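Student: show me how the following folds:
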Amino acid sequence: MTVPAAEIRPAGDRALLLIPADPTRAAQWADALRREPPAGVVDVLAAAETVLVQLGGDPERARASVSRWVESALRADAFPAAAPAAADAVAIPVRYDGPDLPGVAQALGMSPERLVAAHTAASWRCAFMGFAPGFGYLRAPEWVVDLPRRQTPRTRVPAGSVAVAAGYAAVYPRATPGGWHVIGTADAVLFDAHRDPPALIAAGRPVRFVAVTP
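Tutor: Below is the predicted model:
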């Protein structure tokens, strides 16, 4: 079924996949659904361009409820980005000593200092989780840097590496291969299986990068 500016597809018998016509609004949709879930919604999972809505109870009633909610919200244009709450923001101290910092700054036609200032001033929010446990894809309206990934990925990116690519920022929770541009280092533990919750960052959570002296 379709509604204006959106497509709703079944995803099994107890979930729906919402596809915004403007894929950059997927995170806004997910935030709005979490704040005011329609009847029958038990979980909301955001991806880069879609939102998966898990249903409970009577699935037919839940599907109808979600469809009505989306239609109503679209008519009212009720999918604003949630304002970052300073009290809820995860503050991540960063040493901007990454090996790619000078090259990224040069590619963007700015000084490393200006790049660091832009990165720390941006209002980051976790759009969705993926790639590895604790890896949050962060976006910010002020961050207009859409730098492609590295042409040659690294076989090992150390845990705590702060990196940017394709309009996103992230912190590597553990050492893995990776193709993002590493601009800094953080000591924060992004994922700990013995912690509750295990992930430091969750989808929808605001994040603030704080520059510290190397």
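
Student: for the rest of this, base every contact and every neighbour count on C-alpha atoms.
Tutor: Fine.

Student: just want the most central residue of the protein.
Tutor: With distances taken as C-alpha atoms, centre = their mean, Ala127 lies nearest the centre of the chain, 2.1 Å away.

Student: the structure of the following sequence is requested for comparison with the preceding one:
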Amino acid sequence: MSHSFTEIDIKPLGDSALIVQLGEGITPSIHQKVRALSTILEAQPFKGFIESVPAFHNITVYYDPVAVQQNQSKYGERTDRLLTSFEAVCQEINKLLEQVDERKEAEARLIEIPVLYGGEYGPDLEAVAAFHHVSAEEVIQIHTQNECLVYMIGFAPGFPFMGGMDERIATPRRENPRLAIAPGSVGIAGKQTGVYPLETPGGWQIIGRTPLELFRPDSFPPTLLQAGDRVRFVSMSSEEYKAYKERKR
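Tutor: Below is the predicted model:
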């Protein structure tokens, strides 16, 4: 069973969650709606709401079905039967969706991420350059040219999935993923770019590394980047990289 609000679909995910589909594709306009609904849910939580998890073009909403049923009288008009928890939460979501288009987008943060490109820290830089028949220097120039939008945090704590990278350097993932990629590694996968916050396996094309820590468990929030942030990559020298690392010790 699915419910719609204009072009938006709401579908169940098990018995204690649902997915609000706000469109298709990876676009800033759809992402703005995702951010708006997520913010509204946090500010106006319904009875039984647990949390929401925003993604590229949808939001997963987790709820306590028992709490929702106990609050049944607050949902819609009285009928001969009680609404299911899913139906009741759908009504609440539909009410909140009416505010999405009216909500003004908050000014996005712009965060600069310094990157040491190539060499041992960017082992796939030359492969990316060869794939596009350009020089490694041109790949760096293109990668630092645009501001990228953080669409979501996922895969690993603090890992930002970013769109807006120039398609001239869009490159498929590696055929053979690496078993371990160092923290701070900057990669390309298709039209996206991202930064590995922790050492994990991965198949992205690694073109450089940043000395910044993206996952900071002792801080609040524990991640440097948040969905909605804009990122500008800045090329740094090996000397600057080493100096930054020395300062952090």
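
Student: I'd say the residue nearest to the centre of the first structure and Gly204 touch.
Tutor: Yes: applying C-alpha atoms under 8 Å, one finds Ala127 of the first structure in contact with Gly204, separated by 5.9 Å.

Student: where do the contact lists of these two overlap?
Tutor: Here Ala127 of the first structure and Gly204 share the contacting residues Ala27, scored by C-alpha atoms under 8 Å, 6 or more residues apart in numbering.

Student: Three-state assignment for the aligned residue in the first structure for Phe220 of the second structure, please.
Tutor: Counting by TM-score structural alignment, Phe220 of the second structure lines up with Asp196 in the first structure. At Asp196 of the first structure, secondary structure determined by DSSP: H, G, I helix; E, B strand; the rest coil is coil.

Student: so what's Asp196 of the first structure up against?
Tutor: If you count contacts by C-alpha under 8 Å, 6+ apart, Asp196 of the first structure has none.

Student: quick one: it from Arg139 of the first structure, how far?
Tutor: 25 Å (C-alpha to C-alpha, to the nearest Å).

Student: one more: Val145 of the first structure?
Tutor: Distance of Val145 of the first structure to Arg139 of the first structure, given as C-alpha to C-alpha: 10 Å.

Student: ditto for Arg95 of the first structure
Tutor: 20 Å.

Student: likewise Val53 of the first structure?
Tutor: Taking C-alpha to C-alpha, one finds Val53 of the first structure at 21 Å from Arg139 of the first structure.

Student: the two - which one has more neighbours?
Tutor: Using other C-alpha atoms under 10 Å as the criterion, Val53 of the first structure and Arg139 rank with Val53 on top: 25 against 22.

Student: give the aligned equivalent of the more buried one in the second structure.
Tutor: Aligned by TM-score structural alignment, Val53 of the first structure pairs with Val61 of the second structure.

Student: likewise Gly184 of the first structure?
Tutor: When the second structure is aligned by TM-score structural alignment, the residue opposite Gly184 of the first structure is Gly208.

Student: run a quick neighbour tally on the counterpart of Arg230 of the second structure in the first structure.
Tutor: Taking TM-score structural alignment as the criterion, the aligned counterpart of Arg230 of the second structure in the first structure is Pro206. If you count neighbours by other C-alpha under 10 Å, Pro206 of the first structure ends up with 25.

Student: again, but for Asp146 of the first structure
Tutor: If you count neighbours by other C-alpha under 10 Å, Asp146 of the first structure ends up with 12.

Student: tell me the spacing between it and Pro37 of the first structure.
Tutor: On the measure of C-alpha to C-alpha, Asp146 of the first structure and Pro37 of the first structure end up 32 Å apart.

Student: likewise Tyr137 of the first structure?
Tutor: 23 Å.

Student: so for these two, which residue has more residues nearby?
Tutor: Relative neighbour count places Tyr137 above the other of Tyr137 of the first structure and Pro37, with 24 against 18, counting by other C-alpha under 10 Å.

Student: got the contact list for that one?
Tutor: Contacts for Tyr137 of the first structure (C-alpha under 8 Å, 6+ apart) come out as Cys126, Ala127, Phe128, Met129, Gly130, Tyr168, Ala169, Ala170.

Student: out of those, which is most surrounded?
Tutor: Most neighbours among these, by other C-alpha under 10 Å: Ala127, with 28 neighbours.

Student: ok, the residue nearest to Val182 of the first structure when sequence neighbours are not counted - how many residues close by?
Tutor: Leaving aside its chain neighbours, Val182 of the first structure sits nearest to Ala163 (4.2 Å; criterion: C-alpha to C-alpha, 6 or more residues apart in numbering). Ala163 of the first structure: 22 surrounding residues under other C-alpha under 10 Å.

Student: and the residue opposite Ala163 of the first structure in the second structure once aligned, how far is that from Ser135 of the second structure?
Tutor: Alignment note (TM-score structural alignment): Ala163 of the first structure maps to Gly187 of the second structure. Gly187 of the second structure is 17 Å from Ser135 of the second structure, where distance means C-alpha to C-alpha.
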